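A.B. asks: Provided below for reference: sequence and predicted model.
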Amino acid sequence: MEQLRTEINSRLEELLEPLKNGPVKEAMSYSLLAPGKRLRPLLFLSVLRSYQIDYHIYMDIACAIEMIHTYSLIHDDLPGMDNDDLRRGRPTCHKQFDEATAILAGDALLNLGVNTILNISIDSDLKVKLLNRLYEASGINGMIYGQQQDITFEKQLANLEQLKDIHKHKTGELIAVSMQLGSLIANPSDYQYWTSIGFDLGLAFQIQDDILDVVGNTEQLGKKVGSDQENHKTTYVSLIGIDKSELAIQELFKKCYENIYAMRINHGLILELLSIILKRVN
């Protein structure tokens, strides 16, 4: 996985290089190239590899996914949203630069993600399908809806079903679409399996975040801990406690394993990545 992460980082640098110089490009580079897990592009590439497909052809799609994820983090951290000071162990984009530059950097990364995929030499019909699904997942019916609901429930307590809905859209959509795009390329008949895995993994990932906000530390997480409780935010931990939250994670991973084994793929490649996610501390 480390080799894949290195390849992703190198290609991200190359894609940023031709952009016009200035504070917006600096802010894009600062946020996009910050130390990160690269989970979503790794999921996409791992799906392709599980079908023994040459992933190098599709590396720019992996990079586009990371661009969209990073844009969402920049905007999520803004004073009008979560107003966070720390991201990936460094000052957030608007703290390092300024709010206007951070907004433009997020906008530019979203735009660059589209252009990056448009410039790939693959079948045009497939390209349209991939772009359509990716921007559905990151748009008003997907990730943006999740952010909207997250903001709405800052002013009121959410119940468990409402919290699941927030997590499904805010976190799950981009994790699920990373696997869905791989399926659309490699084997569309397995699409529903990857969809289920993606959303279950996304929910498990967010529950992990809820737990880490309580038991983690700022140095490992790369962001402030205890902010959920400080902001009176509804989380899995606040609703059902740490022990039941951990059980929920185990159940979600069990469902992921069942769907993985239902497909004729190289299971080990996906299981390796899921094992890393299950054991994560940041």
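C.D. replies: It's in.

A.B. asks: okay, CA-based contacts and neighbour counts for the rest of this
C.D. replies: OK.

A.B. asks: For Ile140, give its distance to His169.
C.D. replies: 10 Å (Cα to Cα, to the nearest Å).

A.B. asks: between these two, which one's more packed in?
C.D. replies: His169 (29 against 14; other Cα atoms under 10 Å).

A.B. asks: Show me whatever sits in contact with both of Ile140 and His169.
C.D. replies: When contacts are counted by Cα atoms under 8 Å, 6 or more residues apart in numbering, the set common to Ile140 and His169 is empty.

A.B. asks: tell me which residues in stretch 260-267 are buried?
C.D. replies: Buried residues in stretch 260-267, counting neighbours by 16 or more other Cα atoms under 10 Å, are found at Ile260, Ile265, Asn266, His267.

A.B. asks: and the last one, what is it in contact with?
C.D. replies: If I follow you right, that is His267. His267 touches Ser50, Ile260, Tyr261, counting by Cα under 8 Å, 6+ apart.

A.B. asks: Can I get those residues in CSV including distance to Ile242 and secondary structure?
C.D. replies: Formatted as CSV, those follow (distance: Cα to Cα, whole Å; DSSP: H, G, I helix; E, B strand; the rest coil):
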residue, distance to Ile242, secondary structure
Ser50, 34, helix
Ile260, 27, helix
Tyr261, 29, helix
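
A.B. asks: now the helices for the stretch 151-282 of the chain?
C.D. replies: 160-167, 173-186, 191-215, 218-221, 227-230, 236-261, 267-278 (DSSP state H, counting those that start in this stretch).

A.B. asks: separation between Glu161 and Leu252?
C.D. replies: 15 Å.

A.B. asks: try this one side by side with the last:
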Amino acid sequence: MVESLTKLKARVDDYLAANLPKDIDQDTLAASMTYSTMAGGKRLRPTLTLATVLTLGGQLTADVMRAATALELLHTYSLIHDDLPAMDDDDLRRGQPTNHRKFGAGMATLAGDGLLTLAFQWVSDNHLAAPVRVELTKKLAQAAGPAGMVAGQARDIENTGHRLSLDQLRYLHRQKTGALIHYAVLAGGIITDQPAPVRQLLVQFGDSYGLAFQIYDDLMDVVGTTAEMGKQVGKDAGEQKNTYPGLLGVAGAEDQLHQALASARRTQAELARVTGKSFAAYDDFLAYFKL
């Protein structure tokens, strides 16, 4: 039986709290890395992996937890670096001062570096089968690296103040936000050794979900509040960022969100048909989007 999203999130939180301190050998660095990692957050990426593993008949062993939770370390690194003065220069994240506001830009940069490298330690330093570890490591590097998330960040910086087309905006966010969500769902298929057709459907779901997530985040920067989001809102327009509401208006962005969610639900149904398993666990993730 697949556990609820609440229980899966608690598993991730518990694993991080118990294991993160074991691998850091400098007190201030440990405080900085722990500050951002344990500041809350939805844990959507690792819980997507865990829910997929359970749905496909796998077990949440210590090794699976280690490999899946590595993704939260990498995601947290990306948030710390994204908030830095040289990037978005944000003061608030998850309702708390950003890492560089508390520890300084230098230590925050090192905390991000530490989380990035520790993520690859965790995804490879476990007792999953060697081919599984190799593939997870490769796919995570591709998702996070210069053809994935980092490339998306670069496109975002380079195109600030330059209006992108809808196709260009989708491509930017497929890398910047979607790549790690794509990986999160695929990782569940890799861990449970799924055949290629199932893996393809998993990444289709991840891609649609990742697109919906970014559109929703853009919308909430316009219609949400700082209290709801745990970060400053209304910055995108002021900084001339490329967003869905900026390009299409709020109504147009909402329409794109509904299309992305409809695509995700169609793929969810196809996964159930092809595998003969219930993918109802994905309903909890799709319920995240509330306007």
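C.D. replies: Perfect, I can see it now. Nothing here was measured: the structure is a model prediction, and the numbers come from that model.

A.B. asks: ranking the helices of the stretch 151-282 of the first structure by burial, who's on top?
C.D. replies: Stretch with highest mean neighbour count among the helices of the stretch 151-282 of the first structure: helix 173-186 (a mean of 25; mean count of other Cα atoms under 10 Å).

A.B. asks: Run through who's touching that helix.
C.D. replies: Contacts of helix 173-186 of the first structure (Cα under 8 Å, 6+ apart): 40-41, 43-45, 47-48, 51, 53, 62, 65, 69, 126, 130, 133-134, 137-138, 142-143, 189-191, 194-199, 201-202.

A.B. asks: Can you flag the buried ones in those residues?
C.D. replies: Of the contacts of helix 173-186 of the first structure, these count as buried by 16+ other Cα under 10 Å: 40-41, 43-45, 47-48, 51, 53, 62, 65, 69, 130, 133-134, 137-138, 142-143, 190-191, 194-199, 201-202.

A.B. asks: how close does His75 of the first structure sit to Ala34 of the first structure?
C.D. replies: Look at His75 of the first structure and Ala34 of the first structure: by Cα to Cα, they are 16 Å apart.

A.B. asks: who's more crowded, those two?
C.D. replies: With neighbours defined as other Cα under 10 Å, His75 of the first structure and Ala34 compare such that His75 has more, 23 against 15.

A.B. asks: Between the two ends of stretch 262-281 of the first structure, what distance do you get?
C.D. replies: Terminal residues of stretch 262-281 of the first structure are spaced 29 Å apart (Cα to Cα).

A.B. asks: what lines up against Leu43 of the first structure once you look at the second structure?
C.D. replies: Aligned counterpart of Leu43 of the first structure in the second structure: Leu48 (TM-score structural alignment).

A.B. asks: Regarding that match, which helix or strand does it belong to?
C.D. replies: helix 44-55 (DSSP states H and E).

A.B. asks: again, but for Ala18 of the second structure
C.D. replies: Ala18 of the second structure belongs to helix 5-19, assigned by DSSP H and E.

A.B. asks: tilt between that helix and helix 44-55?
C.D. replies: Computed by axes from the mean of the first three to the mean of the last three Cα atoms, to 10 degrees, the angle separating helix 5-19 of the second structure from helix 44-55 equals 110 degrees.

A.B. asks: what packs against helix 5-19 of the second structure?
C.D. replies: Judged by 3 or more Cα pairs under 8 Å, 6 or more residues apart in numbering; DSSP states H and E, the packing partners of helix 5-19 of the second structure are helix 44-55, helix 62-83.

A.B. asks: can you redo those as a markdown table with distance to Asp91 of the second structure?
C.D. replies: Shown next, in a markdown table, are those (distance: least, Cα to Cα, whole Å):
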| stretch | distance to Asp91 of the second structure |
| --- | --- |
| helix 44-55 | 23 |
| helix 62-83 | 7 |
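
A.B. asks: Helix or strand next in line after the helix holding Ala18 of the second structure, which one?
C.D. replies: Downstream of helix 5-19 of the second structure, the next assigned helix or strand under DSSP H and E is helix 27-37.

A.B. asks: how about that next one: buried residues?
C.D. replies: Buried residues in helix 27-37 of the second structure, defined by neighbour count with 16+ other Cα under 10 Å: Leu29, Ala30, Ala31, Ser32, Met33, Thr34, Tyr35, Ser36, Thr37.

A.B. asks: residues in contact with Arg66 of the second structure?
C.D. replies: Tyr15, Trp122, Val123, Asn126.

A.B. asks: Aligned against the first structure, show me the partner of it.
C.D. replies: Using TM-score structural alignment, the partner of Arg66 of the second structure in the first structure is Asp60.

A.B. asks: just Ala280 of the second structure next, same as before
C.D. replies: So Ala280 of the second structure corresponds to Gly268, using TM-score structural alignment.

A.B. asks: How much space separates that match from Thr234 of the first structure?
C.D. replies: Taken as Cα to Cα, the span from Gly268 of the first structure to Thr234 of the first structure is 36 Å.

A.B. asks: dump the residue contacts of His169 of the first structure.
C.D. replies: His169 of the first structure neighbours (Cα under 8 Å, 6+ apart): Asn141, Gly142, Met143, Ile144, Tyr145, Gly146, Gln147.

A.B. asks: Buried ones among those residues?
C.D. replies: Those of the contacts of His169 of the first structure that meet the buried threshold are Gly142, Met143, Ile144, Tyr145, Gly146, Gln147, by 16+ other Cα under 10 Å.

A.B. asks: How about the secondary structure of the last one?
C.D. replies: The reference is to Gln147 of the first structure. Assigned with DSSP: H, G, I helix; E, B strand; the rest coil, Gln147 of the first structure falls in the helix class.

A.B. asks: Excluding chain neighbours, what is closest to Phe289 of the second structure?
C.D. replies: Tyr216 (6.8 Å; Cα to Cα, 6 or more residues apart in numbering).

A.B. asks: Test my guess that that neighbour contacts Leu261.
C.D. replies: No: under the criterion of Cα atoms under 8 Å, Tyr216 of the second structure makes no contact with Leu261, lying 10.6 Å away.

A.B. asks: Could you tell me which residues touch both of these two?
C.D. replies: Counting by Cα under 8 Å, 6+ apart, nothing touches both Tyr216 of the second structure and Leu261.

A.B. asks: Spatially nearest residue to Gly58 of the second structure, not counting backbone neighbours?
C.D. replies: Nearest residue to Gly58 of the second structure, sequence neighbours excluded (Cα to Cα, 6+ apart): Thr192, at 6.0 Å.
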